[in-house]
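> Fold the following for me, if possible:
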Amino acid sequence: MKMISLQYPLDGLSELQLDKPLSIAIGHFDGVHRGHQNVIRRAVEEAKAAGQLSAVMTFDPHPKEVLGQGDQYYRCLTPLNVKTKLFAELGVDLVFVMSFDLSFASITPERFVDEVLRGLRAKQVVVGFDFTFGSKGAGNAEELKRLGSPDIDVHIVEPLYENEGKVSSTWVRESLEKGDLETASLLLDRAYEITGTVVHGDGRGRTIGFPTANIDFDYPYVSPRLGVYAVVAWLDGRPYPGVLNHGMKPTFNKEGVQPVMEAHLFDFNRDIYGEKIRIEFRSFVRTEKKFSSVDELIKQIGRDSDQVREQFSN
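You can find the predicted model right below:
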């Protein structure tokens, strides 16, 4: 799969050397959840049927962040490198990363279709039912159909429902904020994950018999609820189960500190400072609490570890 960065106005399109027309799915696709996957798979299927290249156009940064419609969109479910990996797994040939800035945000729907889609030789476009485009969201999926006619076929994918709720990035975010990993994983069709670098912490975990890997995030992720989790950590392509605490460490810290993530990996004793680590969140164990003594904390960590070990053994 090839990734191509674009900026409006599009220059140098002839240098792309696209030897076939495109079937292209368009959207930000944060999370690449099951609803997004339906849109992307449809573009791949249409491309195969018509002998075209399958493509995805995504936007960076999130349009709502640029337009000031919500600071929460600064935090992502899937950073760009993870999105592109998931696109590749869905069989996509090309990914266009459109720089979303105020210049691009101000173009009319007509110019988007004429200058961007026709400029890229798009012959089929696949969007979700709630797709909007152009200045102030003036265009919708039906308008895209009208503007694309007669040379661009537009396919509109209906929403996907789960337990009478519409699968959406918002629902995934809300589930994570509640610690409802079961729902988040169901919507994503995979475990929620973050990546980062193992950094030095306060070293207290080792002194109480539970050494931890403290994680400095690579990206501003959507943070799950504060608490203790069953996780699988991936290091050098190998999985290591463990427990992760996401919180303020109230037994030791006063108020005003920032939350941290630190993972205790079972049966693991290796210096991994400075190494990349990927954490898959498997289940929520309990909320964070302040203990009356360090001994009480140690006992609880032991109980948490036993519970998670049993979970992974089943």
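
> Every contact and neighbour count from this point should use C-alpha atoms.
OK.

> Pull the number of nearby residues for Gly227.
Using other CA atoms under 10 Å, Gly227 is surrounded by 19 other residues.

> What distance do you get for it to Ser185?
Here the criterion is CA to CA, to the nearest Å. By it, Gly227 lies 18 Å from Ser185.

> my guess is Met98 meets Pro63, correct?
No. Taking CA atoms under 8 Å as the definition, Met98 is not a contact partner of Pro63, at 10.5 Å.

> Quick check: closest non-adjacent residue to Val308.
Once flanking residues are discounted, Val308 sits nearest to Ala230: 5.9 Å by CA to CA, 6 or more residues apart in numbering.

> That neighbour should be in a strand, yeah?
Yes. Assessed by DSSP: H, G, I helix; E, B strand; the rest coil, Ala230 belongs to a strand.

> In three-state terms, label the residue nearest to Leu265 when sequence neighbours are not counted for me.
Spatially, and ignoring its direct neighbours in sequence, Leu265 is nearest to Gly242 (4.2 Å; CA to CA, 6+ apart). Following three-state DSSP, we place Gly242 in the strand state.

> Please state the offset of the top helix by length along the chain from the chain centre?
If you go by DSSP state H, the chain has its longest helix at helix 294-313. The chain centre lies 30 Å from the centre of helix 294-313; the measure is CA atoms, centre = their mean, to the nearest Å.

> Now show me the structure for the sequence below, then we'll compare the two:
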Amino acid sequence: METVQLSYPLPQDGRPDDSAKVLAIGDFDGVHLGHREVIQRAVERGAELQLPAAIMTFHPHPRQVLGMDKYTKLLTPLAAKQELLRQLQVDTTYVVDFSESFMRVTPEQFVEHMLVPMKVSTVFVGFDFTFGYKGAGTPDTLCDLAKGRFAVEVVRPFHRNGEKVSSTLIRECLLRGDIAEANALLARPYRLEGTVVHGDGRGRTIGFPTANLEVSQPYVIPANGVYAVQVTVGGRKVGGVMNVGVKPTFVTGLTQPALEAHLFDFHETIYGEDVQVELLAFIREERRFASVQELISQIGQDADQARSILAARKTIQNS
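Prediction:
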């Protein structure tokens, strides 16, 4: 998959990517089931028309530029989103610079100076797609502005258990610790990426050494608690149990959650290594223990439960 950076306005001619194409437009934060429906429709139409299938997305996230605080953290920062799009057989991802000046572009200007120069054949959008200054453009607006120069297909909402799948819903699931539902909506385990850094070394002294993760991008961090995880390090997948939280048994006043993963049957030194952590299941809430021995006993139980979860998952995958 090729990634092309774009900024408004596009030149009206002479672009190297001005051949006809099918285009899906959206933020696609999470690349969840609803997004996949839009993207898959574009990929299928591209195959039918023998045209490349492309994605247009925006960076930074439009709601970040608009100052919506909860969108300072993302389900899939740009690099993670690009990797997921690559897996969906997208030929090209166009990343549009979403600046304050671009935010003021009208729906008409967006069509005339972005879509028309790209020679789009068909544009796919979700039913709730908005574009242009203050979100004035809707799918109906896009159809009107196309003026027969390109087709517009609007994809209906994707529902699970009677509820519309959305990035907002997934955020809510993560922030209440419902990792099972978040993963179901994403059609994959929720993943964090970062670097292993030095911690306080306390885990090793109590028999449970941990890899301390410093996330590399502004991810949505799930609710404080203990999770069964699968960690990819050095090309290997290793099961483990991870605590997300403020370590109340040992620390007071910590506000930013620490991410500490105990990896099963793993004894290598990996400080400075980049790792990926997939959250598979929520085990329990974080809490303060009356003694270190009580904490050690609970961590042992958490580890046993995580091992069982990982074993059951492996059985399902192999069946």
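
> Kindly provide the TM-score of these chains.
Here the TM-score for the pair of chains, by TM-score structural alignment, normalised by the length of structure 1, is 0.97; 312 aligned residues with a CA RMSD of 1.1 Å.

> Give me the distance between the corresponding residue of structure 2 for the residue nearest to Val308 of structure 1 and Leu85 of structure 2.
In structure 2, Ala230 of structure 1 lines up with Ala228, judged by TM-score structural alignment. From Ala228 of structure 2 across to Leu85 of structure 2, the span is 26 Å (CA to CA).

> Neighbour count: the two, which is higher?
For the pair Ala228 of structure 2 and Leu85, the greater number of neighbours falls to Ala228 (26 against 20), based on other CA under 10 Å.

> who are the neighbours in contact with that one?
Residues in contact with Ala228 of structure 2 (CA atoms under 8 Å, 6 or more residues apart in numbering) are 239-242, 279-283, 305-307, 309-310.

> Kindly report the same for Val44 of structure 1.
Here Val44 of structure 1 is in contact with 23, 54-55, 90-92 (criterion: CA under 8 Å, 6+ apart).

> Number of residues surrounding Val154 of structure 1?
Val154 of structure 1: 23 neighbours (other CA under 10 Å).

> Let me know the helix or strand that the residue nearest in space to the middle of structure 2 is in.
With distances taken as CA atoms, centre = their mean, Thr76 lies nearest the centre of structure 2, 2.4 Å away. Using DSSP states H and E, Thr76 of structure 2 sits in no helix or strand.

> Skip the chain neighbours and tell me the closest residue to the counterpart of it in structure 1.
Mapped onto structure 1 by TM-score structural alignment, Thr76 of structure 2 lines up with Thr78. For Thr78 of structure 1, ignoring the flanking residues on the chain, the nearest one in space by CA to CA, 6+ apart is Gly31 at 5.1 Å.

> Relative to Glu268 of structure 2, how far out is the residue nearest to the centre of structure 2?
Counting by CA to CA - Thr76 of structure 2 and Glu268 of structure 2 are separated by 29 Å.

> All the strands of the stretch 201-314 of structure 1, residue numbers only.
Using DSSP state E, counting those that start in this stretch, the strands found in the stretch 201-314 of structure 1 span residues 213-217, 227-235, 238-247, 260-265, 276-286.

> Just the helices from the stretch 1-150 of structure 1, written as ranges.
34-50, 63-66, 80-89, 102-105, 109-111, 141-148 (DSSP state H, counting those that start in this stretch).
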